[in-house]
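Participant: okay, here's the prediction I keep looking at, along with the sequence it came from:
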Amino acid sequence: VIISDAMGMGAITNNYGFEEAIVLAVLAGTDILLYTGNQYNGRSLVAEVTRIIRQNIDANILSEARIDASYDRIMTLKNKIPVSVIPSPYVPETPFLISAFPNPFNNTVRIRLSVNRHIYESVPLRIYSSSGQLIRHVDLSVRGHGDYEIAWDGTSADGKAVSSGIYIYTAEINGRYVSGKMALLK
């Protein structure tokens, strides 16, 4: 498989036009043309190169057999190189998850924070309306890994019942946030 150098380099562009460089490279036996961008005159570079090659095949300057031979060489090489997925020994760990149940809810919803690290701090849990208004703020006292829950009865910080709708709940630990949506149906 023969791969070109950058087709846009000065040694080529200073001496040959775009179309002429493509035709000469293919006639010289180049199988893969390398470019440093993906646009040519505001159009897709791949579409332009394909158009030029097709046009020159139709004009009998390039042969379709020559293009097929390049394709066959590329596929033969591709099939010789094994590709495998090697599992990474590092799997990023989510330090905590948050969920609400039942969801949707009518009277009371339980918001659960599941912590899988030894964290000892006060974790702010906030409930917002769908318009972004803070409805309720509770600090959960987290003492190590485990599940922590609060029950929310659908009232604001001043004890007033909120209307039916979508509410967002969030928690923050060490600058990392998790959130979810819950629906209150009355």
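Facilitator: Arrived safely.
Participant: hey, let's count contacts and neighbours off CA atoms from now on
Facilitator: OK.
Participant: longest helix anywhere in this structure?
Facilitator: Taking DSSP state H as the criterion, the chain has its longest helix at helix 64-80.
Participant: take this one as well and set it beside the first:
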Amino acid sequence: MEVAGPYLNFFLDKAAFSAEILGNVLTQGADYGQNQNGNGGNVPIDMSSPNIAKPISMGHLRSTVIGNSIAEILKKNGYKPIKDNHLGDWGTQFGKLITAYLKWGNEEDVKKDPISYLVQYYVKFHKEDVEHPELDDEAREWFKKLEDGDQQAHELWSWFRDESLKLSMPFMIN
């Protein structure tokens, strides 16, 4: 150890430390690192949580792998990880998407390639919205209808969600 101003520096003999750790891993095998420090406590883990009606990216895969790795480490330490891969499936963006779909959408296109077309409608909404700010009011009305349980709004939201889930499920680890 060495004190350097406000810091306390620790130095290890890397070769000796590595040899000791690797020896423990080889001796203990799958039990290496196992303990019950967590006493069965629950730990929520937020996984990738992709948004529906948008493409899955490598970033979603990365955060899913990281979340799953953290869950495995927690299990080894006696915790009960609770993995949540919540789909971002609610919010004002759905008022915008419903508005865009009703104005420019096509059911056959969405059935053929849901994510691509839903993203196109959403992007078009934001381009049109620059010159037609009243679209924002219409989108807020549709989201309010969705929150209030309007049948048409809910059916569209459910359909967008279901189509997105068909494409998202292979990337979700639970």
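Facilitator: On my side now, so go ahead. Predicted model, so just to flag it, every value in this text is computed and none were measured.
Participant: TM value for the aligned chains?
Facilitator: Superposed pair, TM-score by TM-score structural alignment, normalised by the length of the second structure: 0.26. Supporting alignment: 75 aligned residues with a C-alpha RMSD of 5.1 Å.
Participant: packing partners of the helix or strand that comes right after the longest helix of the first structure?
Facilitator: Scanning forward in sequence from helix 64-80 of the first structure by DSSP states H and E, the next helix or strand is strand 96-101. With contacts defined as 3 or more C-alpha pairs under 8 Å, 6 or more residues apart in numbering; DSSP states H and E, strand 96-101 of the first structure has these neighbours: strand 109-115, strand 176-184.
Participant: out of these, deepest packed?
Facilitator: strand 109-115 (a mean of 19; mean count of other C-alpha atoms under 10 Å).
Participant: show me the contacts for the nearest residue to Val138 of the first structure once chain neighbours are set aside.
Facilitator: Distances taken as C-alpha to C-alpha, 6 or more residues apart in numbering put Leu125 closest to Val138 of the first structure, at 5.2 Å, once the chain neighbours are dropped. Taking C-alpha atoms under 8 Å, 6 or more residues apart in numbering, we find Leu125 of the first structure in contact with 137-140, 169-172.
Participant: output those as CSV; include the columns neighbour count and secondary structure.
Facilitator: CSV is the format used below for the contacts of Leu125 of the first structure (neighbours: other C-alpha atoms under 10 Å; DSSP: H, G, I helix; E, B strand; the rest coil):
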residue, neighbour count, secondary structure
His137, 16, strand
Val138, 15, strand
Asp139, 13, strand
Leu140, 16, strand
Tyr169, 22, strand
Thr170, 19, strand
Ala171, 23, strand
Glu172, 15, strand
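Participant: which one of these is nearest Tyr148 of the first structure?
Facilitator: The closest of the contacts of Leu125 of the first structure to Tyr148 of the first structure turns out to be Leu140 (C-alpha to C-alpha; 7.5 Å).
Participant: quick one: residues contacting the closest one.
Facilitator: 122-125, 148.
Participant: and which of the residues you listed is nearest to Gln55 of the first structure?
Facilitator: Of the contacts of Leu140 of the first structure, the one sitting nearest to Gln55 of the first structure (C-alpha to C-alpha) turns out to be Leu125, at 64.2 Å.
Participant: make sure the closest one is indeed in a helix.
Facilitator: No: assigned with DSSP: H, G, I helix; E, B strand; the rest coil, Leu125 of the first structure falls outside any helix and is strand.
Participant: distance of it relative to Phe96 of the first structure?
Facilitator: According to C-alpha to C-alpha, to the nearest Å, Leu125 of the first structure stands 13 Å off from Phe96 of the first structure.
Participant: got the contact list for Trp142 of the second structure?
Facilitator: Neighbours of Trp142 of the second structure in contact, by C-alpha under 8 Å, 6+ apart: 94-96, 98-99, 153.
Participant: can you classify it by secondary structure?
Facilitator: helix.
Participant: now it: how far from His154 of the second structure?
Facilitator: 10 Å.
Participant: please apply the same query to Arg62 of the second structure.
Facilitator: When distance is defined by C-alpha to C-alpha, Arg62 of the second structure is 32 Å away from His154 of the second structure.
Participant: where does the closest residue to Gly146 of the first structure other than its chain neighbours sit relative to Thr50 of the first structure, distance-wise?
Facilitator: Of all residues not flanking Gly146 of the first structure in the chain, Val115 sits nearest, at 5.2 Å (C-alpha to C-alpha, 6+ apart). Distance of Val115 of the first structure to Thr50 of the first structure, given as C-alpha to C-alpha: 55 Å.
Participant: tell me what angle the strand or helix carrying Ser122 of the first structure forms with strand 176-184.
Facilitator: Under the criterion of DSSP H and E, Ser122 of the first structure resides in strand 120-129. Angle, strand 120-129 of the first structure to strand 176-184, by axes from the mean of the first three to the mean of the last three C-alpha atoms, to 10 degrees: 40 degrees.
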